[in-house]
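A.B. asks: Attaching a predicted model along with its sequence, questions to come.
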Amino acid sequence: MKNFSEVTSFNLSAYYGMDSLMPFYFSIFFVIYVTIAIESVTLIGVIYCDKSLHEPMYFLLCNLAVNGFYGGTALLPAMLSNLLTHSYEISLPLCQTQIFAVHTYAITEFTILAVMSYDRYVAICYPLLYHTIMPQRIVKLIVFIWIYPFLGFLIVLMFSIQLKFCNRTIDKVYCMNYLLVKLACTDTSAANIVGLFSVALYTIPQLGMIFYSYAHILRICLISFNSSKFKALRTCTPHLLAIVNYSIGCFCEIALSRFDNSSLSDQTKLFLSLYFLIFPPILNPAIYGLSIQHIREKLLKLFSRNKRIGVQ
């Protein structure tokens, strides 16, 4: 009888469809990772160096950039290494580490977006109290943003770690918890229950906060109906774009994993599976950098200064 506990590595089968275009994929993902790193560091650097940007909204934006870089790092260095070496296997410990990183990135991203909606709610609905309420709460909120996903998902992962596996093939370029559980040959009922509970725990409170915040923001803007309120409402635009961008990625991942995708090409499946790990980290700094006037002005000054130095 086969000893299933001996399964200590997994085959990431989605890489085989990339073999013929390996240099192309390697170049694309390398450029994407460098872009994420540059955008994140630039945005954080601008906010850190300019004291006028030391406000709760910008602190949350820094955390969003840090998490985007964390999510990109959870995926792209391993992908680049696999493409370069043509080694498409991943050990069980590395697979579990990647699962932890990918899932905590996703939960933290959604949590930051929920807290940012609360920040906009206070700023628009209670503008006179904003600089009293948010500075007192921002440190606690940032601690919560990081502790809540990391400790919570660690409990979920502990159930997956105890499983024994009877299959080695993961039809993706990275590890996901539900895919690992599907490979188990032992009873997975406890892991499935904990997984469903965690999905509710990591989506319902955040969705509730976002809908509550924007319902009150819209109510205040419609009641007041003055230019200052609608000007304040425009500050929500980059946040709403970030939510939509992240939601598209999550929808793509859910649709790909829960429904029949046999009619899709390998390239389409790859794009859909990577969307939520690549596009939010790339687009969020660009969205905020271009949409928020203070950041846009600081970036323009920075680039113009560097251009003058280069000319000299």
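C.D. replies: Arrived safely.
A.B. asks: Please count neighbours and contacts with C-alpha atoms only from this point.
C.D. replies: Fine.
A.B. asks: quick one: buried residues of the lengthiest helix in the chain?
C.D. replies: Criterion DSSP state H: the longest helix present in the chain is helix 92-125. By neighbour count on 16 or more other C-alpha atoms under 10 Å, the buried set for helix 92-125 is 92, 95-96, 98-125.
A.B. asks: With stretch 280-299 instead?
C.D. replies: Neighbour counts over stretch 280-299 (16+ other C-alpha under 10 Å) mark 280-289, 291, 295-296, 298-299 as buried.
A.B. asks: how far does the one helix or strand residue 197 maps to sit from the chain's center?
C.D. replies: If you go by DSSP states H and E, residue 197 is part of helix 189-201. Centroid separation between helix 189-201 and its chain, computed with C-alpha atoms, centre = their mean, to the nearest Å, is 20 Å.
A.B. asks: list the helices and strands it packs on?
C.D. replies: Applying 3 or more C-alpha pairs under 8 Å, 6 or more residues apart in numbering; DSSP states H and E, one finds that helix 189-201 contacts helix 130-161.
A.B. asks: How far off centre is the helix it packs on?
C.D. replies: 15 Å.
A.B. asks: what's the following helix or strand past that helix in contact with?
C.D. replies: Going down the chain from helix 130-161, the next helix or strand is strand 169-170, by DSSP H and E. The contact list for strand 169-170 (C-alpha atoms under 8 Å, 6 or more residues apart in numbering) reads 10, 11, 12, 13, 14, 179, 180, 183.
A.B. asks: got another, please set it beside the one above:
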Amino acid sequence: MDNVSVVRVFTLSGMNETTNYKLAIFSITLLYYCMILFFNISVIAIIILDEDLHEPMYILLCSFCVNGLYGTTGFYPKFLLDLLSPAPEISYAGCLLQAFVMYSFACCELSNLAVMAYDRYLAICRPLHYHSVMSKRRLSQLVCFSWLTPFCAFSINVGLTSRLKLCGANLQKLLCVNWVIVKLTCSDADTFSNQAVSYIIILFYFFHGVFVIWTYMHIIRTCVRSKDDSRKFMQTCVPHFISMTTFIVVIFFDLMYMRFGSRDLPQGFQNFIAIEFLLIPPLLNPLIYGFKLTKIRNRILLLIHGGRK
């Protein structure tokens, strides 16, 4: 293929591994996606409907769960349709859109985690200044930062990808990601801008991680000196720490494998590595926050007992 205008449709050859188990995988995936929708929407609804939960920590959690819905909606419906299709394909425009959603979801997750770490730092290390610093205006700015920064960054990245000349239309994946599309480029010289922007974005979000580590160093140092702060840490920071660690680990494996991994591994294992960031965090996050945060857990128990009556 000489140029990008020839590529109208990409073939998702990563789906070939599912040929003999499509019905079983479809049923399990549909159930799993319904669970993700149910738990995330439940946490969001509880926070929105209960005025006692209209506090910065819970509003940031609500944003966190909305992002989980955003990312999984960019993958699961299309994947379920592909399981019912004899020849899984995705249009060129649809592929770019899915790549944008996947990357912006991942970076929005990191931004949300950084903002939530900042909120916990203020609540535990600077409690007397918490309400003055974490005002409604500041909270709105932080939420906008969490969403708009990834959107702007990857609009540029995907925009650069759309201008590349491609010499292939076969994606060995279950979904579209920007780096896989870039690897289909006819000339490596054309990818310099994409790689430069990608490394800048990676560096930017690396500093997110450094910031989170810095906040936790201060939080732990403060909590060691106070039993009340230690209790607050166990209740509100442990869920955040679990979410952050889980997401960073799965993203790290995905990035390392995408860049340096061997193609000799079984396709099923490659598929799992490619989508684990869409499997584990979106379901784990609402569960650990729902059961660990006392106010949300009490609202859930109240709804359950009220429903039984």
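C.D. replies: Okay, I see it. As the structure is a computational prediction, the values presented were derived from the model and not from experiment.
A.B. asks: Would you mark the buried spots in the helix holding residue 197 of structure 1?
C.D. replies: Neighbour count says helix 189-201 of structure 1 has 191, 192, 194, 195, 198 buried, by 16+ other C-alpha under 10 Å.
A.B. asks: of all those, which comes closest to residue 55 of structure 1?
C.D. replies: residue 198 (32.0 Å; C-alpha to C-alpha).
A.B. asks: ok, now which ones touch the counterpart of that closest one in structure 2?
C.D. replies: By TM-score structural alignment, residue 198 of structure 1 lines up with residue 201 in structure 2. Counting by C-alpha under 8 Å, 6+ apart, residue 201 of structure 2 makes contact with residue 153.
A.B. asks: what about 10 Å?
C.D. replies: Shown in contact with residue 201 of structure 2 (C-alpha atoms under 10 Å, 6 or more residues apart in numbering): 107, 150, 153, 154, 157, 195.
A.B. asks: and what of residue 224 of structure 1?
C.D. replies: Counted by C-alpha under 10 Å, 6+ apart, residue 224 of structure 1 has contacts 218, 230.
A.B. asks: Ok, the one 5 residues further on next?
C.D. replies: Applying C-alpha under 10 Å, 6+ apart to residue 229 of structure 1 gives the contacts 124, 125, 127, 217, 218, 220, 221, 222, 223.
A.B. asks: try residue 236 of structure 1
C.D. replies: Taking C-alpha under 10 Å, 6+ apart as the definition, contacts of residue 236 of structure 1 comprise 116, 117, 120, 121, 124, 214, 217, 242, 291, 292.
A.B. asks: how about those residues in TSV, adding distance to residue 74 of structure 1?
C.D. replies: Output for the contacts of residue 236 of structure 1, formatted as TSV (distance: C-alpha to C-alpha, whole Å):
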residue	distance to residue 74 of structure 1
116	24
117	26
120	30
121	32
124	36
214	32
217	35
242	20
291	28
292	28
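A.B. asks: And the residues you listed, which is closest to residue 83 of structure 1?
C.D. replies: residue 242 (30.0 Å).
A.B. asks: where does the closest one land in three-state SS?
C.D. replies: helix (DSSP: H, G, I helix; E, B strand; the rest coil).
A.B. asks: Under the alignment, what does it map to in structure 2?
C.D. replies: Using TM-score structural alignment, residue 242 of structure 1 sits opposite residue 243 in structure 2.
A.B. asks: if I look at the closest residue to its match other than its chain neighbours, how far off is residue 134 of structure 2?
C.D. replies: Setting aside the residues directly before and after it, residue 243 of structure 2 is nearest to residue 285 in space (C-alpha to C-alpha, 6 or more residues apart in numbering), at 6.1 Å. Distance, residue 285 of structure 2 to residue 134 of structure 2, using C-alpha to C-alpha, to the nearest Å: 23 Å.
A.B. asks: Also residue 40 of structure 2?
C.D. replies: Noted for residue 40 of structure 2: a distance of 25 Å to residue 134 of structure 2, by C-alpha to C-alpha.
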